[in-house]
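S.K.: Here's a sequence, model it:
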Amino acid sequence: MAARRGHRPSQAPAGRPRFWGRHAVAAAFENPERVVRKIWATREASAALDIPADVPIVYAEVTDLARLVPGDAPHQGIVIEVDPLEDMWLADLLQQGQDDKRPLIVLDQVTDPHNVGAIMRSAAAFDVLGIVTPDRHAPPESGTIARAASGALEIVPWVRVVNLARALDEIAEAGFWRVGLTGEATQTLNQAMGTQRVALVLGAEGEGMRQNTASHCDELARLPISPKMESLNVSNAAAIALYAAASR
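M.R.: Take a look at the predicted model:
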């Protein structure tokens, strides 16, 4: 079943993001909750995709498509304009996962859309219950996220919350053990997780987790990386943490 999650306006004028690249576009076509408004494509690219018959398509040259996307974005011959997905409430997400032990990802002001998209891709690979971010200080749905997520934007529930600390309290009430990742922690992630349902909390690029967020975690833990490297990119850290959670 397709996921529903929070949204905010993206780069298109009427709050409609533009997605590009065959994986992101094909996933949008397959999501029954995603409304596709316009399609621009080369004839070759359109022939390789199952394009909805009720959506208008404009055939264009590669150079024309390049003007519809940022910089040197690899559009692979197709660009679509879509409506953002509908909001999803945290309580609804937690209710969906009450009978399983799938982990939850919580991102504390991770603002780079490439990182958010990469984390979504890992979240889909490890069958995460969903991703929770603040309403502010988090990127909106965009072509950059969709491209980095390689289709996962359409299948991983994404919940935006006004108050992250309050959301972490709600997550705890739902039975999750909240583990915040920080390089300053004394114990490793494996030592901190235990066997219960886990919510993995990761901080922003550079600044790390805010103190108030850390205070709403049950445990703080670190990844056992070599002292030769100070830290990992947040998307790499998320992938490793999800593997650790899945390997328990």
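S.K.: Going by C-alpha atoms from here, please, whenever you check contacts or count neighbours.
M.R.: OK.
S.K.: Run a quick neighbour tally on the nearest residue to Asn233 once chain neighbours are set aside.
M.R.: Using CA to CA, 6 or more residues apart in numbering and skipping residues adjacent in sequence, the residue nearest Asn233 is Glu205, 7.2 Å away. Here the number of neighbours of Glu205 (other CA atoms under 10 Å) works out to 17.
S.K.: To check against the first, give me the structure of this:
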Amino acid sequence: MEILYGLHPVEEALRSGSRRFDHVCVARERGDKRLQKVIDACREGGVRIRFESKEELTRMAKTAGHQGVVAVVREREFLEIEDLLASPSGQSRLMLALDGLEDPQNLGALLRTADASGVDGVVMTERRAAPLSAVAIKASAGAAEHVRIARVVNLVRALEQLKEQNIWVVGLDERGTQAYDEYDFTSNTVVVLGREGDGMHDLVKKSCDHLLRIPMAGKVSSLNVSAAGAVVLFEAARQRRQKAAPAEAAKPRKEKKGLGS
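M.R.: The predicted model follows:
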């Protein structure tokens, strides 16, 4: 069993249906609309509810930041890389690959960005990387429950599989030769982000078709990995949205009838 805590993570897990719940513990001292919304969702979904003291919830969550709700759930089942490739898509794919991120806060922030920017799937390494823990899920504000995630042993091999499906592998590196906003993200693309401080491993970097950089106007040479990922993924989303706009505009519109017609 695993622990989820916090209003957003528990609520999104209930809404997504991606988890099997054993039970949800709610602070008996707290009573407000946000917590009641979670309680109502549990009752609608047939999930058992237990009312406990805040101290007991803190003991379960190992933090006082549980916001009055802690869920006991089955371990999440991750996808295989083939599952991400098999998923139907009406447009070119946008994927994210994480090369050994170690900070669960960064992992959670990137999963939240991935969900918000329309990423089709995330590839994570199983070893020497932050697990999808309660801390990471809390940092994602529950978005992690909606993102399709595959875990792989060998990221280089996974990237080669993506290449075989005509997906361009694009790494983010401060020494990259091309600015991120000069790249065409409307083609099938997987964006690769490296470790905090050290960046991508050498073999992963060599697997990239392109290395992009974010031009920096200030005194520091780079951004935090979660901030850098947000910059690039939302640029990709902007380009893809802009490309889709003419196609939507070209669709015939139904004539609206007004009063008296």
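S.K.: Quantitatively, what TM-score do the chains reach?
M.R.: Laid over one another, the chains give 0.87 as their TM-score (TM-score structural alignment, normalised by the length of the first structure), with 232 aligned residues with a CA RMSD of 1.7 Å.
S.K.: List the residues that contact the residue nearest to Asn233 of the first structure.
M.R.: Under the criterion of CA atoms under 8 Å, 6 or more residues apart in numbering, the neighbours of Glu205 of the first structure are Val110, Thr111, Asp112, Asn233, Val234.
S.K.: Arg166 of the first structure now?
M.R.: Contacts of Arg166 of the first structure (CA under 8 Å, 6+ apart): none.
S.K.: follow-up on the earlier one: tell me which of the contacts of Glu205 of the first structure is nearest to Gln96 of the first structure?
M.R.: Using CA to CA, the shortest approach to Gln96 of the first structure within the contacts of Glu205 of the first structure belongs to Val110, at 24.8 Å.
S.K.: correct me, but that closest one touches His137?
M.R.: Yes - between Val110 of the first structure and His137 there is a contact at 7.1 Å, judged by CA atoms under 8 Å.
S.K.: Please report the distance of Arg196 of the first structure from Ile131 of the first structure.
M.R.: Careful, residue 196 of the first structure is Gln and not Arg. Using CA to CA, to the nearest Å, we find Gln196 of the first structure at a distance of 18 Å from Ile131 of the first structure.
S.K.: Would you mind telling me which of Val110 and His137 of the first structure has more residues around it?
M.R.: Val110 (24 against 13).
S.K.: Wasn't Val24 of the second structure part of a strand?
M.R.: Yes - counting by DSSP: H, G, I helix; E, B strand; the rest coil, Val24 of the second structure falls inside a strand.
S.K.: Share the number of residues neighbouring the counterpart of it in the first structure, please.
M.R.: Alignment note (TM-score structural alignment): Val24 of the second structure maps to Ile39 of the first structure. Ile39 of the first structure: 23 surrounding residues under other CA under 10 Å.
S.K.: what does Leu79 of the second structure give?
M.R.: Neighbours around Leu79 of the second structure, by other CA under 10 Å: 16.
S.K.: tell me the secondary structure for the residue nearest to it when sequence neighbours are not counted?
M.R.: Excluding the flanking residues, the one nearest Leu79 of the second structure by CA to CA, 6+ apart is Ala150, at 4.3 Å. Under three-state DSSP, Ala150 of the second structure falls in the strand class.
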